[in-house]
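Chemist: sharing a sequence plus its predicted fold:
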Amino acid sequence: MKLVRVSLLAALTLGACRVSDNTNNSEGPKTAEATVAPILTTPDAQDLHSYARPREARVTHVALDLSLDFETKRLGGTATLDIDRKADAKEIVLDDNGLEIQSVVDASKQPLPYKVGANDQYRGSPLTIALKPDTKRIVITYKSAPDASALLWLSPEQTAGKKAPFMFSQGESINNRSWIPTQDSPAIRQSWEAAIHVPAGTTVVMSAPRIEQPITQGGESVFNFRMDHSVAPYMIAIAAGDLAFKSLGNRTGVWAEPATINAAANELVDTEKMVAAAEKLYGPYRWGRYDVIVLPPSFPFGGMENPNMTFLTPTFIAGDKSLVSLVAHELAHSWSGNLATNATWNDFWLNEGMTTYAERRIVEELYGKKVADEQVALGVDALDKAVASNGGPGGGDTRLHLDLKGRSADDGTSDIAYEKGAAFLRTIEANVGRERFDAWLKGWFDRHAFQPVTSAIFLADLRQNLIKGDKALEQKLMLDDWVYKPGVPSNLVRPAAAVFAEQDKASTALAGGGTAPQAWANWTTDERLRFLNRLPRKLPKPRLDALQAAYDLNGTQNLEVRFAWLDLAVGSRYDPAVPSLEQFLTSQGRGKFVRPLFKALAKDVQWGRPIAARIYPKARPLYHPLVGRDLDKLGLQTVGKPTPK
């Protein structure tokens, strides 16, 4: 008998299994081409937002053959699923949200009985398919519903070019089950391929390499894609419309509507340099090309880190590259999130906190320490605000590892995940030194490439590969306090007060009756944001008049600055900003911008709510379902009356 010494990290991951043999005998990291990612079996890795039972039967590969219909707002065709199963498994359970299932057959085209279960407001429905003893492949014929939560269908008038319709998807967190019948859990990684049929003249891009030139025949074009790496299902993404392409470097490029392509390419000239900077920090980029698509202004997020093809909002185009840290963030996800992915949405911080930390390291590498330090300081401001809005230091949702049982998977997408997570990593770095921390972080991505991870796995890896039994360091880092306890631990490393000293002094002076600072012209975007965000939320009209006269904030094309201004204007009931507010809310659908403005307006029953009720019906058709779903709850169709609880 050979004695084996098992570490804590190994003990956590040995529970991971291929369904067919219930073991994971790997020695070190495996390549994506060599193996299917393991299923984690510890209780904290159980995904309560999926109906899947992957230890009995799991999806390993998805092959889509779908037709896109702009008129009916549907994707329809077949999804062929390869499965790994226990020999005695009688059924496989998939996730479904509004799919119209027409048939389910096996590889021999023999029918398989199936049932769609009751709908849950947060998870959708289970799609349970009976298995024969030899079933290894399932073919589902289906259509997505016209109101599928992942998809937004835009008329030509709602696009930048105004010439052709457009469609795009947003799968995170659990919305892809509204157009793909699979096990929609980040813990169940799957390779995939797709053949997409569209009207001739329409261009399709997906979050996977295109494997051949599109074939056009009889008024139809067919685009083919294949993702050989195993990815979390929410990373399967599609966009289709009138699109043009410009190269940004040897392995980078940008897609956008022809009306947007030149401005987008000009803003993105540093993308190739960003990839090189990220590789220097975190190891090889493993996804082949890094392309981006700048979507119509309805895209609900700043960006989405879909592999090979980051989806971006056009609201980052300021004309001076001052907002391209967004691109650095999405690129960083190619390591944190796409390589090592949170197994459940309770650990969303493992995706976003690590990425926010990495984003600022990339920014420092390319644009200097001062720029990075300012962004860190703005992040700490956002963290303080997020703690206050999530119940204060004792609020349960201020923990990194969350409890989302019985709640929406999206409830964890606050700045706690982003900024507390990033602050945690900065605190570790400050205590162990950058060189040592960088070596550990690069190793983390190597050890967990193409695999799901949990907070427990993260902490075990830290203890095994960085702390290495140093009890004094362990105590100093307060690891469990950061991850499992509410609030912000006392060892938080805050930025130096001098970072924004000039802007803070100017904010205090204006709040006390001073004039608009002339130094504004020389400030960066981040410095302008700090100045505006530090002003009292209720300023008298003469001071707001002075700001508008000095800087034309109602007309600024930097939408981050404009949002900060409009947030201040709404809080101060500043009527001269209302036309700018209306244009802002009806010309883009980024949730970060439109949600807080509409919520602030709706809360102000006498002044703001009538304004919101007038604007919202015009704005609503532009918004993705993820944004509209939240704002519909405000009941803005009822002027002057708060939404019933």
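Modeler: Structure received.
Chemist: contacts and neighbour counts: CA atoms only from here.
Modeler: OK.
Chemist: which outside residues touch stretch 438-445?
Modeler: 281, 282, 283, 335, 336, 339, 340, 461, 462, 465, 466 (Cα atoms under 8 Å, 6 or more residues apart in numbering).
Chemist: buried ones in it?
Modeler: By 16 or more other Cα atoms under 10 Å, the buried positions in stretch 438-445 come out as 440, 441, 442, 443, 444, 445.
Chemist: which helix or which strand is home to the second one?
Modeler: If I follow you right, that is residue 441. helix 434-447 (DSSP states H and E).
Chemist: return the distance of that helix from the chain's centre.
Modeler: With Cα atoms, centre = their mean, to the nearest Å as the basis, helix 434-447 stands 23 Å off its chain's centre.
Chemist: now do stretch 50-69
Modeler: 21 Å.
Chemist: again, but for stretch 217-229
Modeler: 26 Å.
Chemist: does residue 33 touch residue 227 like I think?
Modeler: No: contact criterion Cα atoms under 8 Å: residue 33 and residue 227 do not qualify, at 10.6 Å.
Chemist: near residue 579, how many other residues are there?
Modeler: Residue 579 has 10 neighbouring residues, counting by other Cα atoms under 10 Å.
Chemist: what does the host helix or strand of it contact?
Modeler: Residue 579 is located in helix 578-585, with elements delineated by DSSP H and E. Outside helix 578-585, the residues that touch it by Cα under 8 Å, 6+ apart are 554, 555, 566, 594, 615, 619.
Chemist: which one of these sits closest to residue 243?
Modeler: residue 619 (24.2 Å; Cα to Cα).
Chemist: thinking again about what came up before, now the contacts of helix 578-585 as CSV including neighbour count?
Modeler: Formatted as CSV, the contacts of helix 578-585 follow (neighbours: other Cα atoms under 10 Å):
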residue, neighbour count
554, 23
555, 13
566, 22
594, 22
615, 18
619, 20
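Chemist: which of those fall in helices?
Modeler: Counting by DSSP state H, these place 566, 594, 615, 619 in helices.
Chemist: which of those residues lies closest to residue 287?
Modeler: Checking these one by one against residue 287 (Cα to Cα), the nearest turns out to be residue 594, at 33.1 Å.
Chemist: quick check: closest non-adjacent residue to that closest one.
Modeler: residue 585 (6.2 Å; Cα to Cα, 6 or more residues apart in numbering).
Chemist: and if you look at residue 107?
Modeler: Counting by Cα to Cα, 6+ apart, the residue nearest residue 107 is residue 137, at 5.5 Å.
Chemist: relative to residue 426, how far out is the one you found?
Modeler: 46 Å (Cα to Cα, to the nearest Å).
Chemist: looking at those two, which has the bigger crowd around it?
Modeler: residue 426 (21 against 18).
Chemist: then this one, side by side with the first:
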Amino acid sequence: MKKTLIIALSTLFIVSNCAEKKEEQKMQTYVNEPHSYAKPNEAVITHLNLDIDVDFDKKIISGTATYDIRNNNATEIVLDTKHLNIINVQADGKGTPFKLGEIDEQLGRPLTITINEGTQKISVLYKTTDKTEALQWLSAQQTADKTHPFLFTQGQAILTRTWIPIQDSPQIRVTYNATVKVPKDLMAVMSAENPKAKTADGVYNFKMQQPISAYLIALAVGDIEYKAISDRTGVYAEKSLINKAHTEFSDMEKMVVAAENLYGAYDWDQFDVIVLPPSFPFGGMENPRLTFATPTIIAGDKSLTTLIAHELAHSWSGNLVTNATWDDFWLNEGFTVYFEIRIMEALYGKERANMLALIGRQDLDDVLKTLKDSPNDTKLKLDLDGRNPDDGMNSIAYDKGYLFLRTLEETVGRKRFDVFLKAYFKEHAFSTTNTEDFVAYLNKNLLEKHNISFNTKEWIYSPGIPTNQSIIQSDAFENVENTLKAFINTNTIDAQSTNDWTPHEWVHFVRNFPETITVEQMETLDNTFNFTNSTNSYITMVWYEQAVTHNYHGQEVDAKIAEFLTTVGRRWYVTTIFKAYKKSDRVEEALEIYKKARPNYHSVTANTIDELLGYKE
């Protein structure tokens, strides 16, 4: 065929496919969502045009959020807000009545806007406040370069409503454009098409053409630079970190290729990572086109870059196919852990993949023990009505979800399972789904199709772990365990025998100390391997946990733990160590550290530690 004919046919197919997708979206029926005030079956947002100013002096974002809406003959539309100052509201360019409902501690306040049956556009003029939980304003001293302030957002699970008035339910997807005005010496980036250099006037324009859920709308502003890894991958970071980050994440393009070989084309055009200041509360956040990452994964040897594989995997599970409600969170994270480990296996081999899987399995055992008095929370399908959706963001969704999928793969065979998953992502692209719809799809397209029996309902709707679980083994970890046993029995260890150990082997070694380990043995290990001053944040975290648990301390150790807790805001890390203080009846000591550390934490981390330690301002 002639090139012009091919182009014409391709264009016709794309237009036709987009029309079908729009028709599907038009006919969508939304499920009841306990974590949003929105009534999307009556009136729902479809596109956001955001025009905002970022004021570092006042620590306020202000501007207008304008929405295209799909209106099912409604007389009102409801948005989610929390701690926002709503100044004015318009419908189709004219002022319209609006009302803010009563405040709920978790959900915020519904913003009910009067519209008519023909209304197609609304706009809200607003400002954030000092209670806005999604935003963290950092002083220059809290950044790597210590020369300019920094701002980043964290929307998951229901915090986007604290910086944008929006229908904040994962089942509601929108495209968006944004104009963001920032100080001239800073750069703004979003989960959208991004600049590669600073503008002269501090004005940045963004476009996200693929529909995404509200929790994935993200903004970062700082004195950052960009360095490409490939035509579609690269890193943003402060000047002092950009080269380290570029080297650490140099396998990003290989990861994208490995992921595409497994489950189909990467549909987001660009996959970049921004390294945020250490107060970022998570290891990473899978904001489309621009993953947010903690600097704690820069270890100098790529040993912690499995996190990048995890956030990349979200480009399929989570971003492309999204959980409809937070009760279905395992659909985002269980699939992502499974996919992450498959990517790591493809790039680095089965042994490394199994080490990662075994660490996750140990995390799962720890959480199962913690939740022994609330067995319903160990189900994959949760009931979080009346609770903070953060309550479901633990190893159950991640590692029980992974174990379910791994066991399923071993039952049906990897080849069949890969065909099934590839079709699942393709058929559900840019849509949301819930557990019940997934189970129906699984039965029809995999189990019944191949006449295979599997206890799917037990895995999803029952507490604990079924007996037909995958058994994960690692020869490397068996060697580590034997080395640890020998040390405990003899008080000696051959340092040369550990020369080739990976950081994951060291993590396994440290986190499996027996309860009987003595302070003297801890000191021997520290003198031999210098754990207290490790440059690998994961090893550091598990070592400090053990140091607190087994009362191994002294001036240097205590100072290092306090420094770590004060400078690192990654919730998993600091929660693990503060839990150790609480378990060891050292809460007062923990509170003294926390009082100094808390101003450096994002609200996501601070809220968790407040509850853990019983802290009140």
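Modeler: Everything's here; your move. Quick caveat: nothing in here was measured; it's all calculated off a predicted structure.
Chemist: what's the TM-score here?
Modeler: Scored by TM-score structural alignment, normalised by the length of structure 2, the superposition of the two chains gives a TM-score of 0.94; 599 aligned residues with a Cα RMSD of 2.0 Å.
Chemist: rewinding a little: would you list the contacts of helix 578-585 of structure 1 in CSV and tack on distance to residue 380 of structure 1?
Modeler: Shown next, in CSV, are those (distance: Cα to Cα, whole Å):
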residue, distance to residue 380 of structure 1
554, 27
555, 28
566, 22
594, 22
615, 33
619, 32
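Chemist: and of those, the nearest to residue 390 of structure 1?
Modeler: Checking the contacts of helix 578-585 of structure 1 one by one against residue 390 of structure 1 (Cα to Cα), the nearest turns out to be residue 594, at 19.7 Å.
Chemist: give the equivalent position in structure 2 for the closest one.
Modeler: In structure 2, the residue paired with residue 594 of structure 1 is residue 574, using TM-score structural alignment.
Chemist: for burial, what's the neighbour tally of the residue nearest to residue 594 of structure 1?
Modeler: As a burial measure, residue 585 of structure 1 scores 23 neighbours (other Cα under 10 Å).
Chemist: can you tell me how far it is from residue 620 of structure 1?
Modeler: Residue 585 of structure 1 is 9 Å from residue 620 of structure 1, by Cα to Cα.
Chemist: doesn't residue 567 make contact with the match of residue 594 of structure 1?
Modeler: No: using Cα under 8 Å, residue 574 of structure 2 makes no contact with residue 567, being 10.1 Å away.
Chemist: show me what the residue nearest to residue 594 of structure 1 lines up with in structure 2.
Modeler: Match for residue 585 of structure 1 (TM-score structural alignment): residue 565.
Chemist: residues touching residue 474 of structure 1, list them.
Modeler: If a contact means Cα under 8 Å, 6+ apart, then residue 474 of structure 1 has 463, 467 as its contacts.
Chemist: cutoff 7 Å now
Modeler: residue 467 (Cα atoms under 7 Å, 6 or more residues apart in numbering).
Chemist: immediately after the longest helix that structure 2 contains, which helix or strand?
Modeler: Looking across structure 2 with DSSP H, the single longest helix is helix 3-27. Counting by DSSP H and E, the next helix or strand C-terminal to helix 3-27 of structure 2 is strand 43-55.
Chemist: average offset between that next one and structure 1?
Modeler: Mean deviation of strand 43-55 of structure 2 relative to structure 1 after superposition (mean Cα distance after the TM-score superposition for structure 1): 0.5 Å.
Chemist: buried stuff in that strand?
Modeler: Under 16+ other Cα under 10 Å, the buried positions of strand 43-55 of structure 2 are 43, 44, 45, 46, 47, 48, 49, 50, 51, 52, 53, 54.
Chemist: go on, stretch 90-106 of structure 2?
Modeler: 90, 91, 92, 98, 100.
Chemist: between the residues you listed, which is nearest residue 466 of structure 2?
Modeler: Closest to residue 466 of structure 2, out of all of those and judged by Cα to Cα, is residue 100, at 46.7 Å.
Chemist: which residue numbers in structure 2 go with the lengthiest helix in structure 1?
Modeler: In structure 1, taking DSSP H as the definition, the longest helix is helix 369-389. Matched against structure 2 by TM-score structural alignment, helix 369-389 of structure 1 falls on residues 350-370.
Chemist: name the surrounding residues that touch that stretch.
Modeler: With Cα under 7 Å, 6+ apart as the test, stretch 350-370 of structure 2 has contacts from 341, 344, 345, 378, 395, 396, 399, 400, 472, 473, 474, 504.
Chemist: in strands, which of these fall?
Modeler: Nothing among the contacts of stretch 350-370 of structure 2 maps onto strands, per DSSP state E.
Chemist: buried subset of those?
Modeler: For those, buried by 16+ other Cα under 10 Å: 341, 344, 345, 378, 395, 396, 399, 400, 474, 504.
Chemist: after superposition, how close is the helix holding residue 579 of structure 1 to structure 2?
Modeler: Mean for helix 578-585 of structure 1 is 1.0 Å (mean Cα distance after the TM-score superposition for structure 1).
Chemist: the helix holding residue 441 of structure 1 vs structure 2, mean deviation?
Modeler: Helix 434-447 of structure 1 sits 0.6 Å off on average (mean Cα distance after the TM-score superposition for structure 1).
Chemist: mind listing what's buried along stretch 259-275 of structure 2?
Modeler: Buried residues in stretch 259-275 of structure 2 (16+ other Cα under 10 Å): 259-260, 262-264, 266-268, 270-275.
Chemist: and if you look at stretch 173-192 of structure 2?
Modeler: 173-183, 186-192.
Chemist: got it, and stretch 94-103 of structure 1?
Modeler: 94, 95, 96, 97, 98, 99, 101.
Chemist: now, the residues you listed that are in strands?
Modeler: Among those, DSSP E puts 94, 95, 96, 101 in strands.
Chemist: which residues in the stretch 401-550 of structure 2 form helices?
Modeler: 401-412, 414-427, 435-442, 456-461, 475-490, 503-511, 519-529, 537-549 (DSSP state H, counting those that start in this stretch).
Chemist: repeat that for the stretch 101-250 of structure 2.
Modeler: 239-248.
Chemist: quick check, residue 235 of structure 1 in contact with residue 306.
Modeler: Yes: when contacts are counted by Cα atoms under 7 Å, residue 235 of structure 1 is listed as touching residue 306 (5.1 Å).
Chemist: looking at these two now, which is surrounded by more residues?
Modeler: Set residue 235 of structure 1 next to residue 306 and count neighbours by other Cα under 10 Å: residue 306 wins out with 28 against 24.
Chemist: any idea how far residue 460 of structure 1 is from that one?
Modeler: 28 Å.
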